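Chemist: Sequence and predicted model, in that order:
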Amino acid sequence: MKLIYLYTNLNWYRLSLFKSISKIMDVHVVILNGYEVGYQGVEYKPDYQGLNITFLSEEDSHFSKLTSILDQENFDGIVVPSMNSAFYLDLTTRLSHYYHKKGKTVLYFWEYWPMDVGKESISKWFKQQIRHIYTRLNRRSIDYFITPSMNTYSFYQRMNIPSEKLIRCCNVSEVEECEADIQIIRNELGIPNDHKIVLFFGRLESYKGAAELITCFSKLQNQKWHLLICGPGSETVQPLANNAPNIHFVGSVKPENRAMYYSAANLFVLANTYKGKVEPWGLTVNEAMSFSLPILATNATGSAIDLVFSGINGYVIDASKLEKELPYYIEKILSDDELEKIFGKNSKMIISNYTFDHMAEAFKAAVEKGLIQ
């Protein structure tokens, strides 16, 4: 049983998925559009030794050339690319119809779900509608939709995609655990051992909510609590901190160093807003939970509905009420050592049920279903 997986980059979390799939079936990963290995300014050298991976140029990624390359292989299923641009709307549609007619099992995997009506701009609304039209157009030629979140699952149901075509699997990201010395981070940033750390990981784009987090955190005025902002683009939000000594801008963090920051933290916050887009998933939530951290995430975060249970391992905050709710819940958790400990323990227990091997099984099950039909 062989799977062709068409993808657009080689982030570490997808690399781990490819490795898990390769343990249970033959998989050929094809990276499209002349992708150059790297990650947002971070020196990133992925270890894909042992995997069957091919990097195609932009020219070879167009439909006619791509199919001529793929047709040289004998395979059972194919994962078509996410429809996240005009190019991929066209390519994925043509590939889906082409390989469905050839009797291959066509799979589609993406975390996408739309913003609620009224929260998007006119241009965003228009783009969403185009994507929805293409989703409906492809629902017959795509045999199975791998749905990584309940938000995505609900979206496909609204697109009238039959439930038998929807295969659930929770999105996964794992940070390689190591003997992380939390003292290194505290020493570098001058944070005493009896002080607490709130952690943010992500690109500092407006919809990620870093600006709102900084503003809300500043209101707490507790010098024994520190906010760590990790991710590229800190120059866009750094002025909001007003040079506060307990707000630290770390910049991009190499994948192999992420564990040190999660290990040093007491609370993880992903305060996504509805500014321009929603967070399709938010893999940093998975990562933080694996390090036994309580979680604060908004309802604009895709993973919140699947992984964050209010009063169990953190709280889901209304993205429209950040100014009121975010300071309240940060203070609630950091002021109660026992609550922080219980939430962290529950996070670890919840996330232990979701692994790359579980994700890989969903892809295998889809291909097997296609072979039976």
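Modeler: On my side now, so go ahead.
Chemist: Only C-alpha atoms from now on, for both contacts and neighbour counts.
Modeler: Noted.
Chemist: Now do the helices in the stretch 151-300 of the chain.
Modeler: Under the criterion DSSP state H, counting those that start in this stretch, helices of the stretch 151-300 of the chain are mapped to 182-189, 210-220, 258-264, 283-290.
Chemist: what's the most buried one of these?
Modeler: Compared across these, helix 283-290 shows the largest average neighbour count, a mean of 25 (mean count of other Cα atoms under 10 Å).
Chemist: Columns distance to residue 330 on top of the helices of the stretch 151-300 of the chain, output as a markdown table?
Modeler: Below are the helices of the stretch 151-300 of the chain laid out as a markdown table (distance: least, Cα to Cα, whole Å):
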| stretch | distance to residue 330 |
| --- | --- |
| helix 182-189 | 20 |
| helix 210-220 | 8 |
| helix 258-264 | 17 |
| helix 283-290 | 16 |
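Chemist: Nearest to residue 8, out of these?
Modeler: Residue 8 lies closest to helix 283-290 among the helices of the stretch 151-300 of the chain, at 17.6 Å (Cα to Cα).
Chemist: quick one on the thing from earlier: ok, which of the helices of the stretch 151-300 of the chain comes nearest residue 42?
Modeler: Smallest distance to residue 42 across the helices of the stretch 151-300 of the chain (Cα to Cα): 12.1 Å, for helix 258-264.
Chemist: Determine which of the helices of the stretch 151-300 of the chain approaches residue 323 most closely.
Modeler: Taking Cα to Cα, helix 210-220 is the member of the helices of the stretch 151-300 of the chain nearest to residue 323, at 6.1 Å.
Chemist: by contact count, what packs against that closest one?
Modeler: If you count contacts as 3 or more Cα pairs under 8 Å, 6 or more residues apart in numbering; DSSP states H and E, helix 210-220 packs onto strand 225-230, helix 322-334.
Chemist: Could you list every helix and strand in contact with the shortest one?
Modeler: This means strand 225-230. Right, strand 225-230 is packed against strand 196-201, helix 210-220, strand 247-251 by 3+ Cα pairs under 8 Å, 6+ apart.
Chemist: Please produce JSON lines containing the ones you listed, extended by distance to residue 50.
Modeler: Conversion of the helices and strands packed on strand 225-230 to JSON lines gives the following (distance: least, Cα to Cα, whole Å):
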{"stretch": "strand 196-201", "distance to residue 50": "30"}
{"stretch": "helix 210-220", "distance to residue 50": "38"}
{"stretch": "strand 247-251", "distance to residue 50": "32"}
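Chemist: Comparison target below:
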Amino acid sequence: MHLVVLFHNVGGYHAARLRATHAVCKTNGWTFTALQVVGQTQEHPWGNLANVITFPLQTILDTDQSKSADQDRLVRSRLSAILDHIQPDVMAIPGWGFVASRKALSWCRRHRVPTILMSESKADDEPRHWWKEVLKSWLYVRHYDSALVGSRLHADYAVSLGIPSDRVFRGYDVVDHDYFVAEAEQARHNPDAVRQQQPQIPCRPYFLAVTRFIPRKNVSRLINAYHAYRQQVAEPWDLVLCGSGIEADNLQQQAQHLKLDAWVKFPGFVPYTVIAHWYGLAKALIHPALQEQWGLVVNEACAAGLPIICSDTVGARYDLVHSDKNGFLFNPNSTDDLTRCLVALHQLEETQRQHWGERSRAIASSYRPENFAEGMLQAADKALNHARYAMDIINM
């Protein structure tokens, strides 16, 4: 049995999931292949991942050519050629919005290969129009044989689009939990050595946000809330904003205008290979997004043992953030509500903050790569059985 898993681009957390899946496939006597549409992207420069990609991986395009009119044509033709060559018996495909996803689904339907939908879409991601939902369901979603999703919210949405609930499995949104535990603890035990290697990490206590600088990530409101927070507490912490994006210049200008230059830090994009050290030396993670399908940085920060301040629209909110137990939830449209959470977390006793961080780690321990692999094989078995049943009906 040959399982093929397609991603747009294999980064650090994808690699962890795929390693675990490869291991389970080997245990079960299955063949495994990972496919990625592009090998390098500007949006996610993951850094050198050669040591963590220990599974068969094929790449359709070496670099992202999204500005080229020929990219879609190249993806379609090369993906078809690869699938013709490797001949999957069951294939996991990320959603329906990518050209590669739709092409893979079409190829599998044509060759009667069972398919697994990998999805972290939920109903409240954006305003939904009934006629678009009907088209989405009939053109794409109903043709999948099973699904692997992250949360209950994702499962509910997949069911609403036509996948029976008994064919929907959990475990999609995981990270390499043990890696973030180990690296964060290393940073705490050797902070001077870590800061010598990464001098941009502040020596003062700091809140941390790891995000992209685009409007829906809501970083501008976070800066305003941080400005208000500084006026309400003694000895306020710094704010570190790791990331890059189209709003970077505007956000830095905003911090300058509010005279926050000395306390709001913009270290740029911090690669996967070292980001755990930034978690390890932080006081808490803030995830301020207006909308987020899941939020894997919450997994990472929980594994690193941090309390969490999280928007109540983030997909991981019910799973990973338990209000007043390991963090706070807030309304991302309210600067005052976010300020309240910053002040409240700052004012906790240090022992309680540590207890919340320990609770975060315990919660996140159920979201490991092995959970992805287990869910994937359950979804594969269900897809294969459903496809066989459908063929039996056709052949009656």
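Modeler: Done, it's in. This one's a predicted model, so the numbers in the text were calculated from it and none came from an experiment.
Chemist: what's the closest of the helices of the stretch 151-300 of structure 1 to residue 3 of structure 1?
Modeler: Distance to residue 3 of structure 1, taken as Cα to Cα, is lowest for helix 283-290 among the helices of the stretch 151-300 of structure 1, at 24.5 Å.
Chemist: if we can go back for a sec, please dump the helices and strands packed on helix 210-220 of structure 1 into TSV; it should also carry mean neighbour count and distance to residue 301 of structure 1 for every row.
Modeler: Shown next, in TSV, are those (neighbours: other Cα atoms under 10 Å; distance: least, Cα to Cα, whole Å):
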stretch	mean neighbour count	distance to residue 301 of structure 1
strand 225-230	22	18
helix 322-334	17	13
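Chemist: how about TSV for the ones you listed, with distance to residue 53 of structure 1 added?
Modeler: Below are these laid out as TSV (distance: least, Cα to Cα, whole Å):
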stretch	distance to residue 53 of structure 1
strand 225-230	30
helix 322-334	43
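Chemist: Quick one: closest of the ones you listed to residue 95 of structure 1.
Modeler: strand 225-230 (38.2 Å).
Chemist: What residues in structure 2 pair up with the closest one?
Modeler: Alignment of strand 225-230 of structure 1 against structure 2: residues 237-242, by TM-score structural alignment.
Chemist: Counterpart of residue 67 of structure 1 over in structure 2?
Modeler: The alignment partner of residue 67 of structure 1 in structure 2, by TM-score structural alignment, is residue 80.
Chemist: Verify the assumption that that match is located in a helix.
Modeler: Yes. Under DSSP: H, G, I helix; E, B strand; the rest coil, residue 80 of structure 2 falls within a helix.
Chemist: How about residue 151 of structure 2, nearest residue that isn't a chain neighbour?
Modeler: Using Cα to Cα, 6 or more residues apart in numbering and skipping residues adjacent in sequence, the residue nearest residue 151 of structure 2 is residue 170, 6.7 Å away.
Chemist: residues in contact with the alignment partner in structure 1 of residue 288 of structure 2?
Modeler: In structure 1, residue 288 of structure 2 lines up with residue 271, judged by TM-score structural alignment. The contact partners of residue 271 of structure 1, by Cα atoms under 8 Å, 6 or more residues apart in numbering, come to 208, 209, 210, 212, 213, 296, 297, 298, 301, 319, 322.
Chemist: any idea how far residue 271 of structure 1 lies from residue 287 of structure 1?
Modeler: The spacing between residue 271 of structure 1 and residue 287 of structure 1, counted by Cα to Cα, to the nearest Å, is 16 Å.
Chemist: Then residue 265 of structure 1?
Modeler: Distance of residue 265 of structure 1 to residue 287 of structure 1, given as Cα to Cα: 12 Å.
Chemist: residue ranges for the strands of structure 1, please.
Modeler: Taking DSSP state E as the criterion, structure 1 carries its strands at 2-7, 26-31, 52-55, 77-80, 105-109, 144-147, 166-168, 196-201, 225-230, 247-251, 267-270, 295-298, 314-317.
Chemist: contacting residues around the fourth one?
Modeler: Okay, so that is strand 77-80 of structure 1. With contacts defined as Cα under 8 Å, 6+ apart, strand 77-80 of structure 1 is touched by 2-7, 92, 95-96, 104-109, 367, 370.
Chemist: repeat that for 10 Å
Modeler: Outside strand 77-80 of structure 1, the residues within contact range by Cα atoms under 10 Å, 6 or more residues apart in numbering are 1-7, 27-29, 70, 88, 91-96, 99-100, 103-110, 142-146, 363-364, 366-368, 370-371.
Chemist: average gap between that strand and structure 2?
Modeler: In the superposition with structure 2, the average deviation recorded for strand 77-80 of structure 1 is 1.2 Å (mean Cα distance after the TM-score superposition for structure 1).
Chemist: What range does that strand cover in structure 2?
Modeler: Against structure 2, strand 77-80 of structure 1 falls on residues 90-93 (TM-score structural alignment).
Chemist: And that stretch, how far out from the chain middle?
Modeler: Computed by Cα atoms, centre = their mean, to the nearest Å, the chain-centroid distance of stretch 90-93 of structure 2 equals 19 Å.
Chemist: Okay, the residue nearest to the spatial centre of structure 2 and residue 364 of structure 2: tell me how far apart.
Modeler: Computing the C-alpha centroid of structure 2 and ranking residues by Cα atoms, centre = their mean puts residue 296 first, at 3.7 Å. Computed with Cα to Cα, the distance linking residue 296 of structure 2 and residue 364 of structure 2 is 11 Å.
Chemist: Common neighbours of those two, please.
Modeler: Between them, residue 296 of structure 2 and residue 364 share these contacting residues under Cα under 10 Å, 6+ apart: 174, 175, 302.
Chemist: Dump those residues to JSON lines, plus distance to residue 201 of structure 2.
Modeler: Below are those laid out as JSON lines (distance: Cα to Cα, whole Å):
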{"residue": "174", "distance to residue 201 of structure 2": "26"}
{"residue": "175", "distance to residue 201 of structure 2": "23"}
{"residue": "302", "distance to residue 201 of structure 2": "19"}
